[in-house]
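A.B. asks: heads up, no residue letters with this:
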């Protein structure tokens, strides 16, 4: 009986640490403006150490009852919580993350106790956990909204007067169907501590899913540096990246004390379950450089608005609205750094370029130049993205100067807000009037009410519509542009003739703002002239082997990341989503119109068959990006057309 009491104490202690200390988490790392803060002090490292040590010592004291092996197992499982930096209890991205860890520990203790034939009164444990459900996992509170304010908030709150948090930044991506995580046999079935949240690793027949790196190389890698060109310029692809950064910003999981993760470094201790690395197969390109592992950190977890904790949800740092967040940011602190606070203008640096970031960065220091600052923290990822952000900052300032000239009584704040409203309208009009018709067929544009009116006002707003960006859209469909990325980019002079400088290679345009600064006009003219590649299964080697590389061999693989991210986010397979949108599914690795991959060519299906065990196992990004479009004037196939059309429909109706 003494053993039972100790197990109960240990388990309740786990929940107490989660409940008491997590309620004190402020969430400053992710600027969570919707989290409530409690007026309590930050716990000291010594307090946390003492609590955990006490539990371990009590278990050890009952050596005779619990048996040495059981004590060693519990002690080893608690090693993560006892020996690593105790700030683990505070520096987790969101409360639900640590509650999840505590639940896993409780489940593990319960299963272990059952194996040792120890009777554990789980009813008492569950009663305690249910009592803390909302205290631990429900951080949201309603923001204060005023109907008298005619302008948008910076973070997307109050867009919907009935549900003011819908679409706001720092909330969960929306799910369109039940998550598809790896199934587990959970001890506390049907409780707050029961859920499947590990990335899928097995297919429908319980065979292991293929390695994402293997899929990338065998299905997506190009055998040439030049691939088929589409009917749109590269600006089309660049606009897609700009939209993706405006609507979505996935928060990466982080290590202890907010340190960036080193998932492939076995000497670095990382939080349990946060890494989901990919093995590099024998004979692979990366093997020549001594690499055996592609690091992959899972996305940061967040609770949904119902605070049930039933599913692992994914944090979106951006607002779901097409509101210029990549230009202006989504929190007031960032916005203050971007504004000039005179004449409604945004800050610029020399030659009307983006302002210079004062945040130290090793990559920038190596180039002898600082990174640019924009509303989007990822602006320096790609030279073209710097260019399009620069265009919009200059356009904002141009319009602000006109408004200031015609409205001399307006102060800085009024000019800024009016200008921002105009810029947002321009972004939305370009997207719906010019961008979407290149992606979505005419009949689907009408079906989803995406065609703009020639005059008058749109009357289709519905406050009951949930406008949030879906996990599927953000993780799968919106990434179709990765297939359209070029390997090289030409420099074009002011007469739109090729410059004397050789074409720029994609691998040299990641995190290199100095290249933009020296060639900004030529680069943007070139991207307005170069054609995008077609959207198909083929992805440039620059993305497959050289993503973000700083020296040959240390790059990453974007298609593999896309595939693994879909599994990380609990998204089902390609067939699941075809069925979800009323499209036919493939039951065989053929191109049969009735039972096969009817929207793919035979070469693609053969490559699917070579790596997947069953058609249901095909990953949604791989299956979707490989579809035939049916028209050379459309960028994507049927599945992605439906996903994208549905997302922009709810954005329009729920905005």
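C.D. replies: It's in. In this text, all values refer to a predicted model and were calculated from it rather than measured experimentally.

A.B. asks: alpha carbons only for contacts and neighbour counts from here, please
C.D. replies: OK.

A.B. asks: Grab the most central residue of the chain for me.
C.D. replies: By CA atoms, centre = their mean, the chain has its centre lying nearest to residue 250, at 2.6 Å.

A.B. asks: Could I get the full set of helices for the stretch 51-200 of the chain?
C.D. replies: For the stretch 51-200 of the chain, the helices defined by DSSP state H, counting those that start in this stretch cover 63-66, 68-77, 79-83, 95-115, 122-131, 133-137.

A.B. asks: mind checking which of those helices is nearest residue 291?
C.D. replies: helix 79-83 (27.2 Å; CA to CA).

A.B. asks: So which residues make contact with that closest one?
C.D. replies: Applying CA atoms under 8 Å, 6 or more residues apart in numbering, the contact partners of helix 79-83 are 49, 52, 53, 88, 271, 272.

A.B. asks: ok, of those residues, which come out buried?
C.D. replies: 49, 52, 53, 88, 271 (16 or more other CA atoms under 10 Å).

A.B. asks: what's near enough to touch residue 301?
C.D. replies: 93, 94, 96, 97, 253, 312, 313, 314, 315.

A.B. asks: does residue 561 sit in a helix, a strand or a coil?
C.D. replies: Following DSSP: H, G, I helix; E, B strand; the rest coil, the label given to residue 561 is helix.

A.B. asks: Give me the neighbour count for it.
C.D. replies: As a burial measure, residue 561 scores 22 neighbours (other CA atoms under 10 Å).

A.B. asks: Strands of this structure, start to end?
C.D. replies: Listed in chain order, the strands found in the chain under DSSP state E are 171-172, 229-233, 278-279, 293-294, 301-302, 313-316, 488-489, 504-505, 531-533.

A.B. asks: tell me how far the longest one is from the chain's mean position?
C.D. replies: Put plainly, it is strand 229-233. 27 Å (CA atoms, centre = their mean, to the nearest Å).

A.B. asks: do the same with the third one
C.D. replies: How far strand 278-279 lies from its chain's middle: 20 Å, per CA atoms, centre = their mean.

A.B. asks: now for it, which elements pack on it?
C.D. replies: helix 212-215, strand 293-294 (3 or more CA pairs under 8 Å, 6 or more residues apart in numbering; DSSP states H and E).

A.B. asks: I would like the residues contacting the last one, please.
C.D. replies: Counting contacts by CA under 8 Å, 6+ apart, the residues outside strand 293-294 that touch it are 264, 277, 278, 279, 280, 556.

A.B. asks: And stretch 165-175, by the same measure?
C.D. replies: So stretch 165-175 is contacted by 30-34, 142-143, 155-160, 302-304, 313-321, 330, 466-472 (CA under 8 Å, 6+ apart).

A.B. asks: Kindly recompute the last result at 7 Å.
C.D. replies: Around stretch 165-175, the neighbours that count as contacts under CA atoms under 7 Å, 6 or more residues apart in numbering are 32, 142, 155-158, 160, 302-304, 313-321, 330, 466-471.

A.B. asks: do the same with stretch 436-448
C.D. replies: The contact list for stretch 436-448 (CA under 7 Å, 6+ apart) reads 451, 633, 634, 635, 636, 641, 645, 646, 649.

A.B. asks: quick one on the thing from earlier: among the strands of the chain, which comes closest to residue 552?
C.D. replies: strand 504-505 (13.6 Å).

A.B. asks: here comes the other one, which I'd like you to weigh against the first:
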């Protein structure tokens, strides 16, 4: 009877057209296996949610992994509904299933296949595109289309999958959770960090994690997260507070789609999928799946170069190819221009929240080594010390070699914590000419008008003017009363007269969607004090007024959402994050380094001569080699003035490639 219920539940998913139980007790399905919720946009204008969906839409093998997890989760949910009539009181469905029954469900849903371990070759000197077999003993560690790591157990409203804050009036530690939407204004310039410091952090983040949206439809319902203000999976809409300064309609909400789950046959607790590799391997350029990686390469020769755009160039330098889609979202940012989105290893990188140009740095014929291995060195030698300040050596001690027991998988909490960079984004995008002067009358563009606007790269001067702006502009300084600019909090992905999204609210809602524990749980995890009252929280934040606001909203520091609580902490000395973020970010980057068999300093990966050559890698050199910019600062992450802080590219050391030629001989 149980498995008849299970088989029936598959048809409820609308993912199969018919299903029967064969003589051996297995479910046999026929018809379509997957129905994607994404609808064709057609001739209508694109909404802000359409742009967000486009960036989070699962592709290739990610869809198969999500499909299996959706089968599993929805099947268990439907089984629980049917068994409520037979089991009294509250119960977890996995508690009433035998081990054998769980195994059968895991196989029938496809989860068993998704979480299988593969046999790795004894000798492999190159990374796989999927990240598999970096760790030969545990082939899936750090691989794409697997779950995030959990450093603390997930906290869901029902203990399994429902996000906290879902049930109105429900108390947590004796208090209800507040709505995630709030307002903020004003900007203070960072007098020590350049805007490219912010941009590098987002560039690195897009190399480490991507959490696509789920697309399941349940119980024969067509779910429209764009318009629905009730919790109907996969929708978890953001409710609008009654005193909202912008949105006055009490029946309005902000759309929000839950992150797609991944198979978790061990505990059956909802876990989110990371669609790309956890390693610093430039996967945002080259992809994390074989079909995608092949599709963005030049297949006319064996050089392994990126495919280039056949319609346009950037003043003679190659641009990435366009998406092969008749309804590319970027078309809607300027219909007259008819310019689709660029295609790359990760859509979020080339249609960035701020600029659509990142992958261009690898689109020339410069050796791949100049980008891939420079990514390691620039991040750990130049970027992280400016971010973590005096906590750098404590959190990321000197390298002692590859540790097979270290799990490099990106942690779920890191995927939220590293969004601290949203607080450093300026409200305008500046484009400068070769003399670092404003590029024409429209050199400064409001941020929201650059989202997904690939036409601006093609028609308004290319990549170089954007990079020059990054080099001389200041990052925004994160202050406790100036966290995220209004361009991101009120106009995210706004291109037409439709209410834009709120990035801060999305971050807070995403933390609850992912079941992340609250502020104090992470303070304890990091060995920091856990404030219990207003006085103690005031001391931690060094701001009694902000502490009181938190206490009024949350009731207790235990309930403070991790993203905003960690962001609110004063910076560590010489850094740009507080102690909690320094701990989480530092721990993640240490694991990424020590658990990576291909880390550039690991003996056997490179010769001593090659390591010496790589040590001269620098972001200024990458810019000189891949753009027409001829003057750069030596230290690009710090604030620089033109021309006094700039030098000619001839003064910037290049990587000596002769150690590789000698090895090949």
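C.D. replies: Okay, I see it. Fair warning: this is a prediction, and the values are worked out from it, not measured in the lab.

A.B. asks: In TSV: the strands of the first structure, plus distance to residue 103 of the first structure.
C.D. replies: As requested, the strands of the first structure are arranged in TSV below (distance: least, CA to CA, whole Å):
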stretch	distance to residue 103 of the first structure
strand 171-172	21
strand 229-233	50
strand 278-279	26
strand 293-294	29
strand 301-302	15
strand 313-316	16
strand 488-489	49
strand 504-505	48
strand 531-533	47
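
A.B. asks: what's the distance between the nearest residue to residue 60 of the first structure once chain neighbours are set aside and residue 16 of the first structure?
C.D. replies: Spatial nearest neighbour of residue 60 of the first structure, chain neighbours left out: residue 71 (6.2 Å); criterion: CA to CA, 6 or more residues apart in numbering. Distance of residue 71 of the first structure to residue 16 of the first structure, given as CA to CA, to the nearest Å: 21 Å.

A.B. asks: just residue 642 of the first structure next, same as before
C.D. replies: Taking CA to CA, one finds residue 642 of the first structure at 46 Å from residue 16 of the first structure.

A.B. asks: ok now stretch 435-451 of the second structure, how far from the chain's centre?
C.D. replies: Mean C-alpha position of stretch 435-451 of the second structure versus that of the full chain (CA atoms, centre = their mean) differs by 26 Å.

A.B. asks: Check stretch 575-592 of the first structure too.
C.D. replies: Relative to the mean C-alpha coordinate of its chain, stretch 575-592 of the first structure is positioned 26 Å out (CA atoms, centre = their mean).

A.B. asks: Endpoint to endpoint, that stretch covers what distance?
C.D. replies: 15 Å.

A.B. asks: contacting residues around the aligned partner of residue 239 of the second structure in the first structure?
C.D. replies: Following TM-score structural alignment, the counterpart assigned to residue 239 of the second structure within the first structure is residue 279. Residue 279 of the first structure makes contacts with 292, 293, 294, as judged by CA under 7 Å, 6+ apart.

A.B. asks: Which of the residues you listed are conserved in the second structure?
C.D. replies: On the basis of both residues aligned by TM-score structural alignment, their matches' CA atoms under 7 Å, what survives of those in the second structure is 293, 294.

A.B. asks: So which of the contacts of residue 279 of the first structure is the closest to residue 198 of the first structure?
C.D. replies: residue 294 (18.1 Å).

A.B. asks: per the alignment, the closest one corresponds to what in the second structure?
C.D. replies: By TM-score structural alignment, residue 294 of the first structure lines up with residue 254.

A.B. asks: separation between its match and residue 225 of the second structure?
C.D. replies: For residue 254 of the second structure relative to residue 225 of the second structure (CA to CA), the value is 9 Å.

A.B. asks: do the same with residue 596 of the second structure
C.D. replies: 39 Å.

A.B. asks: Just give me the neighbour total for residue 589 of the first structure.
C.D. replies: So residue 589 of the first structure, with other CA under 10 Å, has 22 neighbours.

A.B. asks: correct me, but it touches residue 596?
C.D. replies: Yes. Counting by CA atoms under 7 Å, residue 589 of the first structure does reach residue 596; the two are 6.0 Å apart.

A.B. asks: tell me the most buried of the helices and strands packed on strand 278-279 of the first structure?
C.D. replies: helix 212-215 (a mean of 22; mean count of other CA atoms under 10 Å).

A.B. asks: So which elements touch that helix?
C.D. replies: For helix 212-215 of the first structure, the elements it packs on are helix 558-568, judged by 3 or more CA pairs under 7 Å, 6 or more residues apart in numbering; DSSP states H and E.

A.B. asks: could you redo the last one with a cut-off of 10 Å?
C.D. replies: strand 278-279, helix 558-568, helix 602-611 (3 or more CA pairs under 10 Å, 6 or more residues apart in numbering; DSSP states H and E).

A.B. asks: chain center to that helix, what's the gap?
C.D. replies: The answer for helix 212-215 of the first structure is 20 Å, by CA atoms, centre = their mean.

A.B. asks: Other residues contacting that helix?
C.D. replies: Helix 212-215 of the first structure has contacts (CA atoms under 10 Å, 6 or more residues apart in numbering) with 218-221, 278-281, 284, 293-294, 544, 556-565, 567, 607-608, 610-612, 618-619, 622.

A.B. asks: from the residues you listed, which would you call buried?
C.D. replies: By 16+ other CA under 10 Å, the contacts of helix 212-215 of the first structure give 219-221, 278-280, 293-294, 544, 556-565, 567, 608, 611-612, 618-619, 622 as buried.

A.B. asks: Name the residues of the longest helix seen in the first structure that are buried.
C.D. replies: Determined from DSSP state H, the single longest helix within the first structure is helix 383-406. Buried residues in helix 383-406 of the first structure, counted by 16+ other CA under 10 Å: 383-390, 392-394, 396-397, 399-401, 403-404.

A.B. asks: Could you do stretch 262-269 of the first structure as well?
C.D. replies: 262, 263, 264.

A.B. asks: Can you add distance to residue 130 of the first structure and give those back as CSV?
C.D. replies: Shown next, in CSV, are these (distance: CA to CA, whole Å):
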residue, distance to residue 130 of the first structure
262, 35
263, 34
264, 37
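
A.B. asks: quick check, nearest of those residues to residue 573 of the first structure?
C.D. replies: For these, the nearest to residue 573 of the first structure is residue 263 (25.9 Å; CA to CA).

A.B. asks: Pull up the gap between residue 230 of the first structure and residue 619 of the first structure, please.
C.D. replies: 25 Å.

A.B. asks: just so I have it, where are all the helices in the stretch 351-500 of the second structure?
C.D. replies: Under DSSP H, counting those that start in this stretch, the stretch 351-500 of the second structure gives helices at 368-377, 384-388, 392-395, 412-417, 454-459, 464-472, 486-489.

A.B. asks: Could you report the neighbour count for the aligned partner of residue 169 of the first structure in the second structure?
C.D. replies: Aligned by TM-score structural alignment, residue 169 of the first structure pairs with residue 144 of the second structure. The tally of other residues near residue 144 of the second structure (other CA under 10 Å) stands at 29.
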